[in-house]
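S.K.: Sequence below, structure please.
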Amino acid sequence: MITNIYFIRHAHSTYTPDELHRPLSKRGLSDAEKVAQTLMEHHIDYVISSPYKRAVQTVEGLANLIGQKVIINEHFKERKLSEHPVSDFEMAITKVWEDETFFWEGGESNVSAQRRSVKATLKLLNTYEGKNIAVGTHGNLMVLIMNYFDKRYSFDFWKQLEMPDIYKLSFLKENLKGVNKIWCR
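M.R.: Next comes the predicted model:
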């Protein structure tokens, strides 16, 4: 039985240092409506999301359309890069991808964030076998999950992601059988 997980990188957000409550921008809200319409064609059974507002807002329209509630899952929140804002984001994110065990003070390494998110993904595969699951999450974490199953999904892949972006990962049990890009802006 094939299980499909649709990983959805959140839509464009209005920057605030408050990661948990950062909302979607006007463009992001418009794109979230398009995400909902696009995924209606895929017969989604469950909608899961990171607790971050921008991720929830990206998938809540879909949940409403299918008559479901968004199930919050802490394990799909974005990786914490550092305890404090970094002065050079590009350098900071490059460093954690160059050395998967490296972490900035108070942050998560790629290994740690990947372990957390893959454990949650495997639990979804076992809990919802044969279903179509939409997961509202974040670009860095989404690519770390994809990288676990297929090393082709790397830092360079992350750099070309859009906001929002949708990738359908198809599994037979816990074995990745295919990846398809769904979202096209």
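S.K.: C-alpha only now, for contacts and for neighbours.
M.R.: Will do.
S.K.: so what secondary structure elements neighbour the biggest helix by length in the chain?
M.R.: Criterion DSSP state H: the longest helix present in the chain is helix 110-127. If you count contacts as 3 or more CA pairs under 8 Å, 6 or more residues apart in numbering; DSSP states H and E, helix 110-127 packs onto helix 139-149.
S.K.: List the buried residues for the helix it packs on?
M.R.: 139, 140, 141, 142, 143, 144, 145, 146, 147, 148, 149 (16 or more other CA atoms under 10 Å).
S.K.: quick check, nearest of those to residue 179?
M.R.: residue 146 (8.9 Å; CA to CA).
S.K.: and after the longest helix of the chain, which helix or strand comes next?
M.R.: strand 132-137 (DSSP states H and E).
S.K.: Relative to the whole chain's centre, how far out is the longest helix of the chain?
M.R.: Computed by CA atoms, centre = their mean, to the nearest Å, the chain-centroid distance of helix 110-127 equals 12 Å.
S.K.: One more, so I can put them side by side:
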Amino acid sequence: MQLLLVRHCSADGQAPDAGLTDEGKRQAAALAEFLHTLSPDAIRTSPYRRALQTAEPLSQWTGIPFRVDRRLSERVLAGEPRQDWMDRLKDSFADPDLCLPGGESARCATERGMAVLAELAQTKAARAVVVTHGGLLTHLLNHFDARFGFEAWSRLTYPDVFEVEWPASPVARIWNA
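M.R.: Below you'll find the predicted structure:
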């Protein structure tokens, strides 16, 4: 199965209800046109509004309904805002078991995301689009290629698309923002 792992388009914030900006809506339309050419036959998305709005144009273009899966939600680094969040995020890539109060470890986030991918692999889909968030996306990519870590996360674009073959293959970035 081919997986097209997508970071959502430009949004107006980080809260679950943050929607796409006007630029993000234009990006979503261009992304849908691009992904349509790859003939996906399944679409899964995070329940966050910005991810839904990223998946919706592709769903309309292809006629394939998307399925929402909360396991594709962004990883919560900590329960409360932190001044040192960037340093702690970097630390969490080095130590996947690091779990800040009220947060989720990188290992736990990866496991829940990989469970979605494993379930998709059990379907009849040949090519699936999975819309998620930068943090979870990077952890999923790291599962396939250990070179994906904090530095790769910092270079992600809105949107971004990576292609991998289930169960294991090299990661290929196929979106050029």
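S.K.: can you tell me how far the equivalent of residue 138 of the first structure over in the second structure sits from residue 51 of the second structure?
M.R.: Here residue 138 of the first structure is matched to residue 133 in the second structure, going by TM-score structural alignment. The spacing between residue 133 of the second structure and residue 51 of the second structure, counted by CA to CA, to the nearest Å, is 8 Å.
S.K.: Ok, residue 14 of the second structure next?
M.R.: Distance from residue 14 of the second structure to residue 51 of the second structure, by CA to CA: 11 Å.
S.K.: Neighbour count for those two, which is higher?
M.R.: Set residue 14 of the second structure next to residue 51 and count neighbours by other CA atoms under 10 Å: residue 51 wins out with 31 against 12.
S.K.: Following element in sequence after the helix or strand containing that one, please.
M.R.: Residue 51 of the second structure belongs to helix 49-62 when assigned by DSSP H and E. Next in sequence after helix 49-62 of the second structure, counting helices and strands by DSSP H and E, comes strand 66-68.
S.K.: Now do residue 174 of the first structure against residue 80 of the first structure, distance only.
M.R.: 26 Å.
S.K.: How about residue 149 of the first structure?
M.R.: Taking CA to CA, one finds residue 149 of the first structure at 22 Å from residue 80 of the first structure.
S.K.: Just tell me what residue 55 of the second structure corresponds to in the first structure.
M.R.: Per TM-score structural alignment, residue 55 of the second structure is aligned with residue 59.
S.K.: what do you get for residue 99 of the second structure?
M.R.: Aligned partner of residue 99 of the second structure by TM-score structural alignment: residue 103.
S.K.: Quick check: chain neighbours aside, which residue is closest to that match?
M.R.: residue 109 (4.5 Å; CA to CA, 6 or more residues apart in numbering).
S.K.: wait, doesn't the match of residue 99 of the second structure sit right on residue 96?
M.R.: Yes. Between residue 103 of the first structure and residue 96 there is a contact at 6.3 Å, judged by CA atoms under 8 Å.
S.K.: joint contacts of those two?
M.R.: 109, 110 (CA atoms under 8 Å, 6 or more residues apart in numbering).
S.K.: give the contact list for the spatially most central residue of the first structure.
M.R.: Centroid check for the first structure by CA atoms, centre = their mean gives residue 137 as the closest residue, at 2.8 Å. For residue 137 of the first structure, the contact set (CA under 8 Å, 6+ apart) comprises 7, 8, 9, 10, 49, 50, 55, 76, 77, 78.
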